[in-house]
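Peer 1: Quick one: sequence and predicted model below, then my questions.
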Amino acid sequence: MSNDEQIRAGFIASRFARLSTSGKLLLILTLALLPLGLIASLASIETARANHANRAAAARLLAGDSADRLSLFLDHVSASLRLAGRGGGAGACRRAAEEISVAGVESARVALFNPAGRLICASASFPGTLPLRAPGVAPQLLLDGKGGMLRVILGTGQNWALAELPRALLAKVSHPNAVDGSYDLRLADGRGGVMPLAAMRTVALGRDIVSQLPVAQGQLRLAMRVESLPLSANELLITALPLLMWLAAAAIGWVVANRLILRPLGELQRAIETARARGGALVMPAMTTPAQEIRDLGDALSGAMATIARHEAELEDGLARQTRLTREVHHRVKNNLQVVASLLNIHARGARTPEAIAAYGAIQRRVDALALVHRSHYAELEINRGVALRPLIGELAANLRGSAPPGMAPPRLVLDTRLFSATQDVAVPVAFLITELVELAMFRLPGTEIRIGLDGEGPDLEPGRARLSIVSPGLADAAAPRDEAFVRGERVVGGLARQLRTTLVTDAEAGRFALDIIVMDEGQPRMDGAGGRDLVMQQRGGALPPVHMGG
């Protein structure tokens, strides 16, 4: 099998798998019974075609019968005219007209002329003398221009005779005995004259059967057109019956399977969902006609759900105990960090040299940063959404500004951060990195402005990351010489960036440090460490206005 065939087969299988069970059952039954229905329908169609061919042959026989009847009638007219011409006299024309006419229709008109064209006799309805030349012995048949009558002219020895046959008379004579009127008769001569004898009644969905036969030794042609139904009512029923049986079998199979299997399964599924939503035992629905196997399945599911509910209760108790233990551990770690911070504060007050005071201050700032992250993580345990970075950065910036030594101008901090959360593994390096850079900037250039930004938009940002940037004139090369403290701080910041598995981008002229960090979500409201709703989270998903600290 080629790759294209495999792809096509996989696509068909996936589309079939998406169907519901009732749809699959209906499709399978339909495809399984369709060949049988088609075979039976084709056999019925062939039978209908044979019947149509028989009807066409019967129509041709009727056309031949009409042509023979009309030919015999014209021969009778010719014989009557010859007899009238031999007898002569005024009553000969009247007798000939009576012999030619048929009861119930318009009468024929007969006239007798001498060789000079003078009228000898005529029937009562004949219009008058006609200046005609004597014809031959053989009869001549002419249609008038309007197709209203047929003239029969023939010689009778010394005289010659003329008969005008109206259309109603010819239609009565040529009517086939075995046709109900769904036909069309037309009489035509060789000079373009046409006489319609009967108009056909249209049959819905009928097919034309046309027959043309010569009349009166070929002087005239009789054309019959019959409309025949392609399928009679019985044939249509026989043809459609296999397809109806196919549809009925597929529908009945689908209804039975849906009633006995699929619907009870759906009721059982809804009962399971209700029990899962309410957290109670499985209550079996009242099923009237389900299969016994479905009842057994319901009993088995009821027992399984009772076992699962018991296990879930045990797991919840164990999780509650584990949560209490974890909360106690974090609470003790937080207390220990507070004790360390207090000890550092006491020893810093007793320091005598500026170097010792600066060392105590640097250590205390880092311990405060770790304690702040740990407190935020301890609060995160209550809702399990990660450490909120905006409140963390804001509180960290306030602590760093307040830790400036006496006599030094505190920095001006501008916070432009969006609402993101991060894990503790990300929050701790971020807090230490901000502490290092803010400390470097405020000691190199006292009173400088420090802008801390956290943005999640950018064409080069990967999904799930945000860009943390610290920009300050105090971090630029022009602020102060690159001493040992600045080089050590750059090395620490680079190590923190490697811990975050990201690349640190620096701009020495602008004093900018930036790196991309992994975040959990954006714009999600959460609880802060004090247990209340964080006020800076009121604007959800959008950029919040920058926060300024200091003049």
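Peer 2: That came through, no problem. Residues are numbered from 1 along each chain as shown.

Peer 1: C-alpha from now on. contacts and neighbour counts both.
Peer 2: Noted.

Peer 1: where do the helices sit along the stretch 101-250 of the chain?
Peer 2: Ranges of helices in the stretch 101-250 of the chain, per DSSP state H, counting those that start in this stretch, are 167-174, 233-257.

Peer 1: what about versus this one:
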Amino acid sequence: MKAGLRGKLKFTERLGFRLAFLLSVALLPLGTIALVQTWRMAQDAEQAAESALLQRTSNAAAGERAMIESALGASEALSQALLDTVENDAACSQILSDYVRRSPIYAFAGFIPTNGQMTCSSSVAARDMSQSATYQAFIAAPRAMVTANATGQISREAVLIVTQPVSRDGVLLGMLTLSVKHSTLELLRSRRGRERDVNIVMFNHAGQPLFVENHLLAEVPLVLPAGREASSLLDSDEAIFRARDGAGRTRVFAMLDLVPGMVQVVGSWPPEQAQLGRDLIAPSTLLFPLTMWITSLLVAYAAVDRLVIRHVRELRGQMRRFALGRRDAPPDVLKNAPAEIADVSQTFHNLARILIRDEAELEASLQEKTVLLKEIHHRVKNNLQLIASIMNMQIRQVKEPGARRVLKSVQDRVASLATIHRNLYQAETLSAVQADQLLGDIVSQMTMMSVAPGSNLKIDTDFAPVTLYPDQAVPVSLLATEALTNAVKYASPPAGAGQSWIRLTLRDEKDGTATLAIMNSQGSDVPDRVEGDAPGIGTKLINAFAHQLDSAVEIVSADGEYRLSVRFEIGGIPPAEASPGI
């Protein structure tokens, strides 16, 4: 686990990373001071931007505020004027009618007693107002208030209603109402001019919408923040915040008291028209110290890369190429490098030049020794073939069968040794022999020498590509020769079949071992195996060769088949002592 973690953190050992880390630590105090100062400046800018936006919202609703304050003042004055005529419906109605006629901004004025029966109004008709929302809200909490009605009972239009209590000697007589049409408010705003792209929404102290610009009262949720009621906005401590409105647009909302304690206003601004301090200053100012820090790191890293890392990387590349075998010429000495790195480069150049010279001398010496060793193998092969030929001439002159058989077996062994030496000097490397090719040559040679044409004997081979050292190739080849000689001698047609057969296999076990097996068919009448004039010499030789391979012979004779196998390790064999029986 520690090794895996260290591998993942390998980059921390690089010079560039360490330099960046040290510079970061060095610049940390300065960066911290810059960030603190920048943050303070951003907070001041934020407060200034919020104050400016609240002021713009207040200016945008200045006309509505003036209208409501004027209506509150007018209703208070009228309530005092009606005290003397409140019992005289005609006189009371006349006062209200004259006032509405002189002030066209008001659509209606009326006095509603505490019983809810309105008989004094700017309209001549008496009405029962006991079921109206405005009357019930007033009776529940008698006070000056501002409400709205989407469909006024008199004008049948959306109206803003200003209510003022009428009292005499501390006794509540009723309430005076003044109504202003929303259309009048829209007309006044269009004549007076307004902030571009801002939507104004007014609420009373109970959270009831009073007026929304360019929308009906029922469409107030489209202008307010999505998912938030008016009452939650009134209880919120946020004066300015960013959110999406009911139509899904991103807006900046500013909320303030339009008429303290009675009317609040919410201004909905597009972001581009109401950028806050955090939008204008904070990102850029906070980014400036970070930019300075990154720039310092980049400049320092570029300097170190140009003066050090670039040359070290080039020197590393030269070393890697030299280690991978590109040694045609010594690597060049680095140019324009600092003195210390140039000295290392010159030392490596001298070292590489000496190594190239020594390797060339070693390679020439090795080539000479290789040629000599191949020549030795070639001459040994020729001498062994000469001996085999002389023995063949001797065999033709000997008439006694036993003697001929003994000479023939010796000749096969000499021919096998010649084949081994032939494969050694023909191989690309003298330290390894391809066992499949070697065994194939031996089998072919012995088949031509030992099996007469037209004999009823079939020989099959299956040799896997296994590489052997010379110390292994000799005992393996001689063992295969002895076993094949015995197999040719004792192979007989199996019961129920008409042809004898011999099968030789070499299998790579994929575990660092190989198995050599020689099998032959045998009939029901199996003869005793006698090795020429010296009984058992073939078996002794086979066991001796297996001993040189640090192995043992396994023999199985069953079901019409005789099988001899040896499993041995693939690898170098130390020089063995004189094997027993040889």
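Peer 2: Nice, I can see it. Since the structure is predicted, the reported quantities are computational estimates derived from the model, not experimental observations.

Peer 1: Just give the TM-score of the two.
Peer 2: In this superposition the chains share a TM-score of 0.69, using TM-score structural alignment, normalised by the length of the first structure; 488 aligned residues with a Cα RMSD of 5.1 Å.

Peer 1: who's in contact with the residue of the first structure most remote from its centre?
Peer 2: In the first structure, Gly89 marks the outermost C-alpha relative to the chain mean, sitting 92.2 Å out by Cα atoms, centre = their mean. By Cα atoms under 8 Å, 6 or more residues apart in numbering, Gly89 of the first structure lies in contact with Ile120, Cys121.

Peer 1: I'd like the distance between it and Thr156 of the first structure.
Peer 2: To Thr156 of the first structure, Gly89 of the first structure is 14 Å away according to Cα to Cα, to the nearest Å.

Peer 1: ok, now Leu415 of the first structure?
Peer 2: Distance from Leu415 of the first structure to Thr156 of the first structure, by Cα to Cα: 133 Å.

Peer 1: Count residues in the vicinity of Ala371 of the first structure, would you?
Peer 2: 21 (other Cα atoms under 10 Å).

Peer 1: now do Ser51 of the second structure
Peer 2: Neighbour tally, Ser51 of the second structure, other Cα under 10 Å: 16.

Peer 1: is it true that it lies in a strand?
Peer 2: No - counting by DSSP: H, G, I helix; E, B strand; the rest coil, Ser51 of the second structure is not part of a strand but helix.

Peer 1: What segments of the stretch 301-450 of the first structure are strands?
Peer 2: 387-388, 412-417, 420-422, 449-455 (DSSP state E, counting those that start in this stretch).

Peer 1: Out of those strands, which is closest to Glu522 of the first structure?
Peer 2: Shortest distance between Glu522 of the first structure and the strands of the stretch 301-450 of the first structure, using Cα to Cα, is found for strand 420-422: 4.5 Å.

Peer 1: what stretch of the second structure does that closest one fall on?
Peer 2: Aligned by TM-score structural alignment, strand 420-422 of the first structure falls on residues 466-468 of the second structure.

Peer 1: outside of that stretch, which residues touch it?
Peer 2: So stretch 466-468 of the second structure is contacted by Ala432, Val433, Gln434, Ala435, Asp436, Asp508, Ala514, Ile570, Gly571 (Cα under 8 Å, 6+ apart).

Peer 1: Check the gap between the residue farthest from the centre of the first structure and Leu83 of the first structure for me.
Peer 2: Counting by Cα to Cα, the gap from Gly89 of the first structure to Leu83 of the first structure is 11 Å.
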